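K.L.:
I'd like to go over a predicted model; first the sequence, then the structure.
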Amino acid sequence: MAHPVDVAVGNRVRELRIRSGMTQQTLAEKVGVSFQQVQKYEKGANRMGASRLIQVASILNVPVSALFQDIDNDGAAVEPLDRDAAKVARDWRAINDDKTRQVMRDVIRALSKAG
C-alpha cells in the first residue's frame, strides 16, 4: 500500500507537470526512466528518493519544497489537487496577449461570483 506522503508528493508532481505543459513521456525522458515509472511516481506506488526528487524539481523548474507544499505531516494535501485548475494554468501560460488575459480574468471572476 502506498504511503500517503508518497501519494501526495506524486499528486503534486503530476500537478506541476501538467501546469508546465509537459507530458509523462517528456518527463520520463528527462529523468531517464520509462513513462510507466513516472506514472508510478505520480500515483505514489513507487517512492522517489531524495536525488530523484531534486532531479524532478529541477526539470519542472521549481524548488524541491514545491513538491511538499501544502502537505501536512500525515501526507494529507491541505488543498486537494484540482486537475482542471492545473490544465487551466498550463493553457494560461500560452496566452501572450495582456488584453486577452484581462478579459479571461474578468470572465472567470464573474463566473465564480455567479456560481
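P.N.:
Looks like it came in fine. Numbering: from 1, shown residues only.

K.L.:
Please make it C-alpha for all contacts and neighbour counts, starting now.
P.N.:
OK.

K.L.:
and the residue most central in space within the chain, what element?
P.N.:
Nearest to the mean C-alpha position of the chain, by C-alpha atoms, centre = their mean, lies residue 15 at 1.8 Å. Using DSSP states H and E, residue 15 maps to helix 4-19.

K.L.:
Could you find the closest non-adjacent residue to residue 15?
P.N.:
Leaving aside its sequence neighbours, residue 15 sits nearest to residue 86 (C-alpha to C-alpha, 6 or more residues apart in numbering; 5.8 Å).

K.L.:
and the one you found, that's in a strand?
P.N.:
No - Residue 86: not assigned to a strand; according to DSSP: H, G, I helix; E, B strand; the rest coil it is helix.

K.L.:
and it, how many neighbours does it have?
P.N.:
19 (other C-alpha atoms under 10 Å).

K.L.:
here's the one I want to compare it with:
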Amino acid sequence: MQRDQHTLERHIGERIRRRRAECGLTQQQLAQAIETSYQQLQKYENGSNRISAEKLYRLGRRLGVPTNYFLDGFEDGEAAAEPGHTARERAMIELVRSFGDLKAPRVRVALAALVKAVAERQA
C-alpha cells in the first residue's frame, strides 16, 4: 500500500506540474495563488508530500481544471503515461508557447509548414 501511495502522489504531482506549465505559471506564481510556499509546491510536484483535498481544490480552480483532472490516467496503482511522455509534452508546450510569440505571420506559416513536412517524413 505504501508504494501505491507514493505512485499516486507522484502522478498527482506530475499532473500539477504539467498543467502549471501549460498555463505558463512559475512555481512561485502558483504557490502564491494557493497560499503556500514555492518549496511546498515543489514537494507536491515531485510527489514527496501528500496534498490535502483543499489544496487540490484550490489548484484545480487556479489552473482551470476540475479536481479529478489530477487523478486522470491513474489506474490500478500505476500511472498510465508511457515513459518519456511528459518530456515530449513539455517540449510541445514550449513550442506552442514560443510559436504564439512570433510576430510575423509569414514566419508562422513557414515554420508550421516545416514542422508538418518533417513529421510527414518521419511517418
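P.N.:
Happy to help now that I have it. Keep in mind the model is a prediction, meaning the values are calculated, not measured.

K.L.:
Alignment lookup: the residue nearest to the centre of the first structure to the second structure.
P.N.:
Matched by TM-score structural alignment, residue 15 of the first structure corresponds to residue 18 in the second structure.

K.L.:
Verify the contact between that match and residue 90 for me.
P.N.:
Yes - at 7.3 Å, residue 18 of the second structure counts as touching residue 90 under the criterion of C-alpha atoms under 8 Å.

K.L.:
Now do the helices in the second structure.
P.N.:
Ranges of helices in the second structure, per DSSP state H, are 2-23, 27-33, 38-46, 53-63, 85-101, 105-122.

K.L.:
the inter-axis angle of the last one versus helix 85-101?
P.N.:
What that stands for is helix 105-122 of the second structure. 150 degrees (axes from the mean of the first three to the mean of the last three C-alpha atoms, to 10 degrees).

K.L.:
Which residues does helix 105-122 of the second structure contact?
P.N.:
99, 102 (C-alpha atoms under 8 Å, 6 or more residues apart in numbering).

K.L.:
what's the offset of that helix from the middle of its chain?
P.N.:
Chain-centre distance of helix 105-122 of the second structure: 25 Å, with C-alpha atoms, centre = their mean, to the nearest Å.

K.L.:
buried set for stretch 91-103 of the second structure?
P.N.:
By 16 or more other C-alpha atoms under 10 Å, the buried positions in stretch 91-103 of the second structure come out as residue 93.

K.L.:
Run the chain-centre distance for that stretch.
P.N.:
That offset, for stretch 91-103 of the second structure, works out to 15 Å (C-alpha atoms, centre = their mean).

K.L.:
For it, give me every contacting residue.
P.N.:
21, 22, 108.

K.L.:
again, only using 7 Å
P.N.:
22, 108 (C-alpha atoms under 7 Å, 6 or more residues apart in numbering).

K.L.:
Kindly report the same for stretch 57-69 of the first structure.
P.N.:
9, 12, 13, 16, 17, 53, 54.

K.L.:
can you do 8 Å?
P.N.:
Under C-alpha under 8 Å, 6+ apart, the answer for stretch 57-69 of the first structure is 8, 9, 12, 13, 16, 17, 20, 27, 30, 31, 53, 54.

K.L.:
Just the buried residues out of the residues you listed, in PyMOL syntax.
P.N.:
A single PyMOL command is used to select the members of these judged buried by 16+ other C-alpha under 10 Å:
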select buried, resi 8+9+12+13+16+17+20+27+53+54
